[in-house]
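Asks: Give the three-dimensional model of this entry:
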Amino acid sequence: MRQGTHMEARELYQTPPELAGQRLDQVLALLLPEYSRSRLQEWIRAGRVAVDGAQLAASGRLRGGEQICVQVPRQNADAVPAAEAIALDIVHEDADLLVVNKPAGLVVHPGAGNPVGTLMNALLHYDPGLADVPRAGIVHRLDKDTTGLLLVARTLPAHKRLVDQLAAREVHREYLALVQGQIIAGGTVDAPIGRHRTDRTRMAVSQGGREAVTHYRVAQRFRQHTLLRVMLETGRTHQIRVHLASIGHAVVGDPTYSRLRLPPGASAECVAALGGFHRQALHAARLELAHPISDEPLEFAAPLPADMADLLDVLARDTEQAGA
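Replies: Reported below is the predicted structural model:
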């Protein structure tokens, strides 16, 4: 239940019986996964959390069944990114959910190098109510130059449910990736990913990293390239790009994890197409999930962007001309 003013929202929860014996901050982290543990602990210290009407320390144990009231402050108006009239390709829209087909070149969240002109700025213009939802409702991300489908929650209950689904690996995400080299059969890369030891802007397969699992199967073969259907179990930064590069099949055009490789005897058209493709050839093509409120099964698809479709056409002609 959500009540309150324009300055804050009062959210009411009941401690699930199965969480009896857990610390208050642990229970809140499960009930409000969109907020960090440190932020929740800060709210507890500030008196914004009441358990059956009384204050309780973050380390206090719950017995199950208590009513927890959380006063959630609305984002400071100065901290909310500016709304900007940036065109959006909306694949699906209802009262609780947006599905957006993101183009290449559009950054998802504002950051040090991209304070404006992002998907978040565009969403806040499209729906000003998203200012009341963490990260304007964006529950997962795509890299700047990766295209395709993104989920956006329009309400706090929808946001919580989508975060839960992603954490439980109940959202099926399928990508199309054009990679270097020929791959004969599908497979799985199960290798942890963490920050690169010397270049902190890059990620790498690392034994000290976080669990990461990527499945792939062959969609189309070319002379020296393969189009893959890639399915994610986890959602680590640069996961597909790092995992495929780690098995010797880097994503074509990836400026961070690959270098240009041309098929021997490639046509001039093929050389120009590969040399002129300056982003990773990666597209979030399909999404399957349960609607965050109604539980209705949903499935969405986004066609390949024109630049990637054109590149595949060129590679197909090159393969045919070579008789491969």
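
Asks: okay, CA-based contacts and neighbour counts for the rest of this
Replies: Noted.

Asks: How about the contacts made by the residue nearest to Asp145 when sequence neighbours are not counted?
Replies: In space, and not counting its chain neighbours, Asp145 is closest to Ala104: 4.4 Å by C-alpha to C-alpha, 6 or more residues apart in numbering. Each residue near Ala104 by C-alpha atoms under 8 Å, 6 or more residues apart in numbering is listed here: 144-147.

Asks: likewise Leu176?
Replies: Contacts here follow C-alpha under 8 Å, 6+ apart; on that basis Leu176 touches 227-230, 282-285.

Asks: same for the helix or strand containing Asp313, what does it pack against?
Replies: Element membership of Asp313, judged by DSSP states H and E, is helix 306-322. Helix 306-322 sits against helix 268-275, with contacts defined as 3 or more C-alpha pairs under 8 Å, 6 or more residues apart in numbering; DSSP states H and E.

Asks: which SS class is the closest residue to Pro115 other than its chain neighbours?
Replies: For Pro115, ignoring the flanking residues on the chain, the nearest one in space by C-alpha to C-alpha, 6+ apart is Pro81 at 8.0 Å. Using DSSP: H, G, I helix; E, B strand; the rest coil, the structure places Pro81 in coil.

Asks: now that we have the contacts of Leu176, which one has the most neighbours?
Replies: Highest neighbour count within those: Leu282, with 30 neighbours (other C-alpha atoms under 10 Å).

Asks: Does that residue touch Leu178 like I think?
Replies: Yes. If you go by C-alpha atoms under 8 Å, Leu282 and Leu178 touch, sitting 6.8 Å apart.

Asks: One more, so I can put them side by side:
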Amino acid sequence: MTRTVDATARVPTGLAGARLDQAAAELFSDYSRERLKAWINRGELTVDGARARPKNRLVGDETLALFATLEEEQRFVAQDIPLDLVFEDDHLLVVNKPAGMVVHPAAGNPDGTLLNALLHHHPPIADVPRAGIVHRLDKDTSGLLMVAKTLAAQTALVEQLQARTVSRQYDAVVIGTPVAGGTVDAPIGRHPRDRKRQAVNASGKPAVTHFRVVERFRAHTHVRCRLETGRTHQIRVHLAHARYPLIGDALYGGRPKLPPGAAEPLKEILREFPRQALHARRLGFVHPESGQEVSFRAPLPDELLMLLDYLREDHETMR
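Replies: Take a look at the predicted model:
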């Protein structure tokens, strides 16, 4: 199955200095960066009517024109992987993703992903870019994701994300004891030396995270975060920047902090917690077909509940 893509977009000043492939991924977010890069290389995505290279830097106010033939992605296979569906209708579904599941195939994770599971669950979703995936969660973050079953639904949901009208709340358990909640308003970009990491970077993209205290323990805190933006690793980077890294976050968290005199079971779970203590608990948006506001919640998974129980018991015992 093929169809023609014909679209234009003007480069905003906020993307001045960005590479062409990076800006295209922001402005034509229905399509993967890999696919956009191929279109750029073939001259099907132009800048002010001229061919360019993916790494070319933009100055702002250029017109990007996309005219290409979209072919169904055949390289991904459908796999019978169970899905925890919180909601589903003819237009979209909401999935409670477990920790350990990758959202989209990539180097090192060619299959076994949410995308492979979606292709099996609803085969027509193969006609939608990225199998309808609208946004992502890190492999070791659990919780709610919305997935479009039609191109129209995907376009509408992407527009809501770009307009920052999607409500996303996360539960996190962090090292440290903030006195109160707060807001981290700091741009995020690629780490200058480690490409696996993101970092607060003056040349990065705007990023805003609000957090409040849910429950405080002796050396750790359960916090609830609300995103205004959706940058890669945003909560992990922002809370580490605020000196409250997530428990279990090997990339940004550093060594575990063991409360003085803690019982051995608590020490063990803090040393060996298998993933970052982060869960996408609530997701709210406007349904693309009905126009109604909808909201979904996913309870904390067992390993996070157990972690909180151990921290709570320690706090009460040592008072």
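
Asks: Just give me the match in structure 1 for Glu289 of structure 2.
Replies: Taking TM-score structural alignment, the alignment pairs Glu289 of structure 2 with Ile293 from structure 1.

Asks: do Asp30 of structure 2 as well
Replies: With TM-score structural alignment as the criterion, Asp30 of structure 2 matches Glu34.

Asks: Now for that match, how many residues are close by?
Replies: 20.

Asks: pretty sure it is in a helix, no?
Replies: No. Under three-state DSSP, Glu34 of structure 1 falls outside any helix and is assigned coil.

Asks: ok, now which ones touch it?
Replies: So Glu34 of structure 1 contacts 134, 159-160, 163 (C-alpha under 8 Å, 6+ apart).

Asks: mind checking the SS state of Arg39 of structure 1?
Replies: Going by three-state DSSP: Arg39 of structure 1 is helix.

Asks: Next one: it from His283 of structure 1, what distance?
Replies: 34 Å (C-alpha to C-alpha, to the nearest Å).

Asks: need the contact list for Trp43 of structure 1.
Replies: Taking C-alpha under 8 Å, 6+ apart as the test, what Trp43 of structure 1 contacts is Val49.

Asks: in which helix or strand would I find it?
Replies: Using DSSP H and E, Trp43 of structure 1 falls within helix 37-45.

Asks: To which residue of structure 2 is Val242 of structure 1 aligned?
Replies: Using TM-score structural alignment, Val242 of structure 1 pairs with Val237 in structure 2.

Asks: And for that match, the neighbour number?
Replies: Val237 of structure 2 has 25 neighbouring residues, counting by other C-alpha under 10 Å.

Asks: Name the nearest residue to it, sequence neighbours excluded.
Replies: Take Val237 of structure 2 and drop its neighbours on the chain: the residue closest to it by C-alpha to C-alpha, 6+ apart is Ala199, 6.2 Å away.

Asks: Checking that neighbour next. Helix, strand or coil?
Replies: Under three-state DSSP, Ala199 of structure 2 comes out as strand.

Asks: buried set for the helix holding Asp313 of structure 1?
Replies: Buried residues in helix 306-322 of structure 1, counting neighbours by 16 or more other C-alpha atoms under 10 Å, are found at 308, 311-312, 314-316, 318-319.

Asks: Residues touching it, excluding its own?
Replies: Contact partners of helix 306-322 of structure 1, identified using C-alpha under 8 Å, 6+ apart, comprise 222-223, 266-267, 269-270, 273-274, 281.

Asks: any chance of those in a markdown table, plus distance to Leu260 of structure 1 and neighbour count?
Replies: Putting these into a markdown table (distance: C-alpha to C-alpha, whole Å; neighbours: other C-alpha atoms under 10 Å) gives the following:
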| residue | distance to Leu260 of structure 1 | neighbour count |
| --- | --- | --- |
| Phe222 | 16 | 21 |
| Arg223 | 15 | 19 |
| Ala266 | 13 | 17 |
| Ser267 | 15 | 18 |
| Glu269 | 15 | 14 |
| Cys270 | 12 | 22 |
| Ala273 | 11 | 19 |
| Leu274 | 8 | 18 |
| Ala281 | 12 | 27 |
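
Asks: Which of the residues you listed sits closest to Val100 of structure 1?
Replies: Taking C-alpha to C-alpha as the measure, Val100 of structure 1 lies nearest Ala281 of the contacts of helix 306-322 of structure 1, at 18.8 Å.

Asks: What's that closest one aligned with over in structure 2?
Replies: Using TM-score structural alignment, Ala281 of structure 1 pairs with Ala277 in structure 2.

Asks: Correct me if wrong: its match contacts Gly248.
Replies: Yes. Between Ala277 of structure 2 and Gly248 there is a contact at 6.1 Å, judged by C-alpha under 8 Å.

Asks: Name the residues contacting each of Leu282 and Leu178 of structure 1.
Replies: Val251.

Asks: Quick check, Lys160 of structure 1 in contact with Leu32.
Replies: Yes. At 6.8 Å, Lys160 of structure 1 and Leu32 qualify as touching, with contact defined as C-alpha under 8 Å.

Asks: What residues does Phe67 of structure 2 make contact with?
Replies: 4-7, 44-45.

Asks: Mind doing that once more with 6 Å?
Replies: Contacts of Phe67 of structure 2 were listed using C-alpha atoms under 6 Å, 6 or more residues apart in numbering, and they are 5-6, 44.

Asks: secondary structure element for the spatially closest residue to it that is not a sequence neighbour?
Replies: Computed as C-alpha to C-alpha, 6+ apart, the closest residue to Phe67 of structure 2 that is not its neighbour in sequence is Asp6, at 4.5 Å. Here Asp6 of structure 2, judged by DSSP H and E, is contained in strand 2-10.

Asks: going on from that strand, what's the next piece of helix or strand?
Replies: Once strand 2-10 of structure 2 ends, the next helix or strand along the chain (criterion: DSSP H and E) is helix 20-27.

Asks: Next, the buried residues of that next one.
Replies: Of the residues in helix 20-27 of structure 2, those buried by neighbour count under the rule 16+ other C-alpha under 10 Å are 20-25, 27.

Asks: Can you lay out the residues you listed as TSV showing distance to Ile188 of structure 2?
Replies: Putting these into TSV (distance: C-alpha to C-alpha, whole Å) gives the following:
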residue	distance to Ile188 of structure 2
Leu20	19
Asp21	18
Gln22	14
Ala23	15
Ala24	18
Ala25	16
Leu27	18
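
Asks: Out of the residues you listed, the closest to Ala65 of structure 2 would be?
Replies: Proximity of the buried residues of helix 20-27 of structure 2 to Ala65 of structure 2 (C-alpha to C-alpha) peaks at Ala24, which lies at 9.9 Å.
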